[in-house]
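Undergrad: this one's sequence-less:
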């Protein structure tokens, strides 16, 4: 099995067994965001985590190797059509330069790591419509001169 095969199997079993990302993450003692990303093929699992996923979700044993394989992190470079993904794309398009300016003013010339990184998704109930709270937490990596 490759990562795509495993992702498809996970999606089918998740639906068939009425599992949630939150529940799967709890079963393997990892965050829901990281767990979802790993299940969608964008992160690699340790052997211990791969074993737990295979057992909890009910994946074939061949899925373990694919879950542990290092991913090629690529995505379609066209403008996303899914409304939720498009809105995140739009946020970066509208506020990307602003974020770059503010981050570099506070930290200096560099970037926010997507490797030494964590993310949380929270819900805030509001009478005018519930709010989505995204927390992106990445290590600052200064550019070096040589």
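TA: Received the coordinates, thanks. Keep in mind that what you see is a predicted model, and the values were worked out from it rather than measured. Numbering: from 1, shown residues only.
Undergrad: hey, let's count contacts and neighbours off CA atoms from now on
TA: OK.
Undergrad: Would you point out which residue is most central in this structure?
TA: Nearest residue to the geometric centre of the chain (Cα atoms, centre = their mean): residue 37, 3.8 Å.
Undergrad: host element of it?
TA: Element membership of residue 37 [criterion: DSSP states H and E] is helix 32-39.
Undergrad: same for that helix, what does it pack against?
TA: Other helices and strands packing on helix 32-39, by 3 or more Cα pairs under 8 Å, 6 or more residues apart in numbering; DSSP states H and E, are helix 3-16, helix 21-28, strand 110-124.
Undergrad: Can you check which of the ones you listed gets nearest to residue 132?
TA: strand 110-124 (5.1 Å; Cα to Cα).
Undergrad: burial count for residue 23?
TA: Neighbour count of residue 23, defined by other Cα atoms under 10 Å: 13.
Undergrad: before we go on, here's another structure to hold up against the first:
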């Protein structure tokens, strides 16, 4: 009997297979008919995929059944604390450390007492040309959840 493949291990195999196949994350999302950021996060282990989605990715990337099964498992969401030292990931921590309190104040001023959902949530990324260098545009789109008694 072998151990069950973890979502992180499956994600590592997906990354390697995607590179070997010469497919972009956007191409995989297009094949699945799913949002780009969600697809990428799911393939890296942060969301469960349906059996149909996992089988399609398995076929596209020539993944074994062990990976296809792991892609369907319910994840333990969040990231490895070691990832926080990655410069790209760290900049998001830095941005929220600097702007988080202001965003909180503005959300409360605009919506009232509550929070932005990270469950009923969409996220997108885009490139915007700029004379000083292209800009990264990240959009968080979460449902407002008011606190109720």
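TA: Arrived safely. Everything numeric here is computed off the predicted structure, so don't read it as measured data.
Undergrad: Return the residue of the second structure aligned against the residue nearest to the centre of the first structure.
TA: Alignment note: residue 37 of the first structure maps to residue 41 in the second structure; criterion TM-score structural alignment.
Undergrad: Is the residue nearest to its match when sequence neighbours are not counted in a helix, a strand, or coil?
TA: Once flanking residues are discounted, residue 41 of the second structure sits nearest to residue 47: 6.6 Å by Cα to Cα, 6 or more residues apart in numbering. Assigned by DSSP: H, G, I helix; E, B strand; the rest coil, the conformation of residue 47 of the second structure is coil.
Undergrad: Residue 47 of the second structure contacts residue 54, correct?
TA: No: counting by Cα atoms under 8 Å, residue 47 of the second structure stays clear of residue 54, with 11.4 Å between them.
Undergrad: Need the residues touching each of the two.
TA: Shared contacts of residue 47 of the second structure and residue 54 (Cα atoms under 8 Å, 6 or more residues apart in numbering): none.
Undergrad: So these two - more neighbours on which side?
TA: residue 54 (23 against 20).
Undergrad: Measure how buried residue 40 of the second structure is and give me the count.
TA: Neighbour number of residue 40 of the second structure under other Cα under 10 Å is 20.
Undergrad: Would you mind getting the average deviation of the longest helix that the first structure contains from the second structure?
TA: Assignment by DSSP state H gives helix 83-107 as the longest helix of the first structure. Superposed on the second structure, helix 83-107 of the first structure shows a mean distance to its aligned partners of 0.7 Å (mean Cα distance after the TM-score superposition for the first structure).
Undergrad: For residue 95 of the second structure, see how far away the equivalent of residue 99 of the first structure over in the second structure is.
TA: In the second structure, residue 99 of the first structure lines up with residue 103, judged by TM-score structural alignment. According to Cα to Cα, to the nearest Å, residue 103 of the second structure stands 11 Å off from residue 95 of the second structure.
Undergrad: Repeat that for residue 9 of the second structure.
TA: Plainly put, residue 9 of the second structure is 29 Å away from residue 95 of the second structure if you go by Cα to Cα.
Undergrad: ok, these two, which is more surrounded?
TA: Shown here are residue 9 of the second structure and residue 95; by other Cα under 10 Å, residue 9 has more neighbours (15 against 10).
Undergrad: Which strand or helix spans residue 80 of the first structure?
TA: Going by DSSP H and E, residue 80 of the first structure is not in any helix or strand.
Undergrad: So what does it match up with in the second structure?
TA: So residue 80 of the first structure corresponds to residue 84, using TM-score structural alignment.
Undergrad: For burial, what's the neighbour tally of the nearest residue to residue 78 of the second structure once chain neighbours are set aside?
TA: Counting by Cα to Cα, 6+ apart, residue 46 is the residue found nearest to residue 78 of the second structure once chain neighbours are left out, at 7.3 Å. Using other Cα under 10 Å, residue 46 of the second structure has 22 other residues around it.
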